[in-house]
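>>> what's the 3D shape of this:
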Amino acid sequence: MTTKELQSRHFREILAKESLGMRKTFTALSLFSGAGGMDIGVMQAGFEILACIEIDPYACETLRANIVRDKRTTKVIEKDIREVDPSLLIVELGLQAGELDLLYGGPPCQTFSQIGKRHSINDERGLLLFEMVRFAEVFRPKAILIEQVKGLLNAQDQQNKPGGVFKQLVAQLETLGYCSKWKLLNAADYGVPQLRQRLFIVSTMPPNHFQFPTPTHGPVTKATPLFALAPYVTVGEALQGLGTPCEKQNGCIPEDSHLDVTPQGDRRWIYGVPEGSHLAKQTHLPPEQRRNLSRKDTTKFKRLSRSEPSNTLRCGEIFFFIQQKIVISHHESTCDYTATLTITCYVVRSVVVLVEFDF
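Next up is the predicted model:
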């Protein structure tokens, strides 16, 4: 019997035991956890997250605070993932190979992003993608979920071959016995108020029965009587009911509230930009206000439209949103950064539809 046949037999035996009611809950291991956005979707899908691995100390502080608040027992490993030994971790978590239900993560995407320099795996951050394979080799999870930017599909390998990195990833997972499926999904198609297109890879032991979810929403212009979809959820709907920004209390932001941290300079630059447009396009405004922006700067100092989904939210980039406008006094208040994060919360919850595996 070949190694692949033995692996398949091992997994079938585990699944047979679970079908007899010998398990309590699905288990998951989170890699590249960040502040826990993807974790929210995984938990909403019914998984218990055994551990999170993340290097950023502030993100880990957020993870721990949420774990305490939710009264969970998830272990937070604040460490460079390359320094974590999965063979020791699997023992620490009390698991054997093949018992973990889901291994998931969104490895760093900067080196594959179409808006970056695209150094691919010539940048050490690009090589972190293959940490998913290293952990899968030890844990042998029933399913693997990887989220990445679509630029991974044509990222160059060591021989500068477009798409080579993606092929290497799929091939290495196949060597472990996994069959992979992948698809580009737009978060707005599933009720998220943001146009966010990302690549999702789902790997299981063959045969891979996973089916990507059918879109539930779409642009109004593409709606048809025969295949009617709900219209995209808009920025205005997502932020409806957002109250007035609060003040810090004893240096802390109160629960269930938001803080306005918009710099005064940004308030000046964004003034006069209508909804759905950006500063560089406003040629009627003084040159000193438009600064050195060119026609290509379509996302810098952009004001979102309340009647459309948000543009893709990226780290280090802030979109503005009109809260109120009193025409008589020309007073204008813009949405703060935390309100932008409110949209992000909706984004991570879309992961729920992606991890409903049928074991």
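>>> can we go C-alpha only for contacts and neighbour counts from here?
OK.
>>> buried sites along the helix or strand where L127 lies?
When elements are assigned from DSSP states H and E, L127 belongs to helix 124-127. Under the neighbour-count criterion of 16 or more other Cα atoms under 10 Å, helix 124-127 has R125, G126 buried.
>>> so who does the closest residue to P57 other than its chain neighbours touch?
Distance criterion Cα to Cα, 6 or more residues apart in numbering; nearest residue to P57, sequence neighbours excluded, is E78 at 6.8 Å. Going by Cα atoms under 8 Å, 6 or more residues apart in numbering, E78 touches I53, E54, I55, D56, P57, C60.
>>> how near is E78 to K4?
34 Å (Cα to Cα, to the nearest Å).
>>> quick one: classify A28 as helix, strand or coil.
Look at A28: counting by DSSP: H, G, I helix; E, B strand; the rest coil, its state is strand.
>>> mind checking which of the contacts of E78 land in helices?
P57, C60 (DSSP state H).
>>> of all pairs in the contacts of E78, which one is the farthest apart?
Distance extremes for the contacts of E78: the farthest pair is I53 and P57 at 11.1 Å, using Cα to Cα.
>>> neighbour count winner among these two?
I53 (21 against 13; other Cα atoms under 10 Å).
>>> my read: that one touches A28, true?
No - between I53 and A28 there is no contact under Cα atoms under 8 Å: 12.0 Å.
>>> second chain to compare with the first, below:
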Amino acid sequence: MKTIRFIDLFSGIGGMRLAFESAARSLNLETECVLSSEINSDAQLVYQKNFADTPLGDIRLIDKLPEHEILLAGFPCQSFSYAGKKEGFGDTRGTLFFEIARLIDTFKPQAFIFENVRGLVSHDGGRTLETIKGEIKSRGYSFDYFLLNSSNFSLPQNRVRVYLGRRFSIRS
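Here you go, the predicted model:
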């Protein structure tokens, strides 16, 4: 059975990891998380309890990424949210996407999946999404995004999120 090595940045309590591992299992694929990172100490504790893996802290202190095939990242959304101040890249949290780009330069994964609020799509008249797309494409990746509502996946909430990614297929 093929094993996919992945990285979980801005891991929170592990929601993206849980979904990724479940999807991989449904395709008869093994997974191995080779690095996780989360700055919030309470979230780190829950993640450790959930996965027996303690995430590293601040992403800005990670020098380089280990070998992996897939990069997961739910980067901070407060700067792009309809409910927030909408400061985008003018807010330190909004600039953390560029830390992902910096780390991609240290080891280029085959694919990535990023998650954020739907406000990212329209933020600053669409220029924020175009900037992110430009950063990704300048590294040689294709770029797609799509919106999903959690209510369509048997979850008891109505929460629309944007997923950014590179098209890929997994071959055994």
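>>> check the fit of the helix holding L127 of structure 1 onto structure 2 and give the mean distance.
In the superposition against structure 2, helix 124-127 of structure 1 averages 0.4 Å from its aligned positions (mean Cα distance after the TM-score superposition for structure 1).
>>> onto which residues of structure 2 does the following helix or strand past that helix map?
Heading C-terminal from helix 124-127 of structure 1, the first helix or strand you meet, by DSSP H and E, is helix 131-139. Mapped onto structure 2 using TM-score structural alignment, helix 131-139 of structure 1 covers residues 99-107.
>>> mind listing what's buried in the matching stretch?
I100, R102, L103, I104.
>>> check stretch 56-74 of structure 2 too.
L56, G57, I59, L65, H68, E69, I70, L71, L72, A73, G74.
>>> and these as a markdown table, adding secondary structure and distance to T95 of structure 2?
Listed next are the buried residues of stretch 56-74 of structure 2 as a markdown table, based on DSSP: H, G, I helix; E, B strand; the rest coil; distance: Cα to Cα, whole Å:
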| residue | secondary structure | distance to T95 of structure 2 |
| --- | --- | --- |
| L56 | strand | 19 |
| G57 | coil | 17 |
| I59 | helix | 12 |
| L65 | coil | 19 |
| H68 | coil | 24 |
| E69 | coil | 24 |
| I70 | strand | 22 |
| L71 | strand | 18 |
| L72 | strand | 17 |
| A73 | strand | 14 |
| G74 | coil | 13 |
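>>> from the residues you listed, which two are the most distant?
So, these by Cα to Cα: farthest apart are G57 and E69, at 21.7 Å.
>>> hey, where'd the helices end up in structure 1?
3-19, 37-44, 57-69, 86-92, 124-127, 131-139, 164-175, 235-238, 264-270, 287-290, 337-349.
>>> in a markdown table: the ones you listed, plus distance to E147 of structure 1.
Listed next are the helices of structure 1 as a markdown table, based on distance: least, Cα to Cα, whole Å:
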| stretch | distance to E147 of structure 1 |
| --- | --- |
| helix 3-19 | 24 |
| helix 37-44 | 9 |
| helix 57-69 | 18 |
| helix 86-92 | 20 |
| helix 124-127 | 14 |
| helix 131-139 | 11 |
| helix 164-175 | 12 |
| helix 235-238 | 24 |
| helix 264-270 | 33 |
| helix 287-290 | 36 |
| helix 337-349 | 11 |
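>>> nearest to R196 of structure 1, out of the ones you listed?
Here helix 337-349 is closest among those (Cα to Cα), at 8.3 Å.
>>> in structure 2, which residue is closest to the centre?
By Cα atoms, centre = their mean, the mean C-alpha position of structure 2 lies nearest to A73, the distance being 1.6 Å.
>>> check contacts around L96 of structure 2.
L96 of structure 2 touches F75, P76, counting by Cα under 8 Å, 6+ apart.
>>> same thing but at 7 Å, please
L96 of structure 2 makes contact with F75, according to Cα atoms under 7 Å, 6 or more residues apart in numbering.
>>> can you check the one 3 residues further on too?
Listed by Cα under 7 Å, 6+ apart, the contact set of E99 of structure 2 reads R60.
>>> from F10 of structure 2, how far out is it?
Taken as Cα to Cα, the span from E99 of structure 2 to F10 of structure 2 is 11 Å.
>>> the residue lying closest to R17 of structure 2 once chain neighbours are set aside: neighbour count?
Closest residue to R17 of structure 2 apart from its sequence neighbours, by Cα to Cα, 6+ apart: D8 at 6.7 Å. By other Cα under 10 Å, the residues close to D8 of structure 2 number 25.
>>> how about I121 of structure 1?
That count, for I121 of structure 1 with other Cα under 10 Å as the rule, works out to 18.
>>> map it across to structure 2 for me.
Checking with TM-score structural alignment, I121 of structure 1 has F89 as its match.
>>> spatially, what comes nearest to its match if we skip its sequence neighbours?
Using Cα to Cα, 6+ apart, the closest residue to F89 of structure 2 is T95 (5.0 Å).
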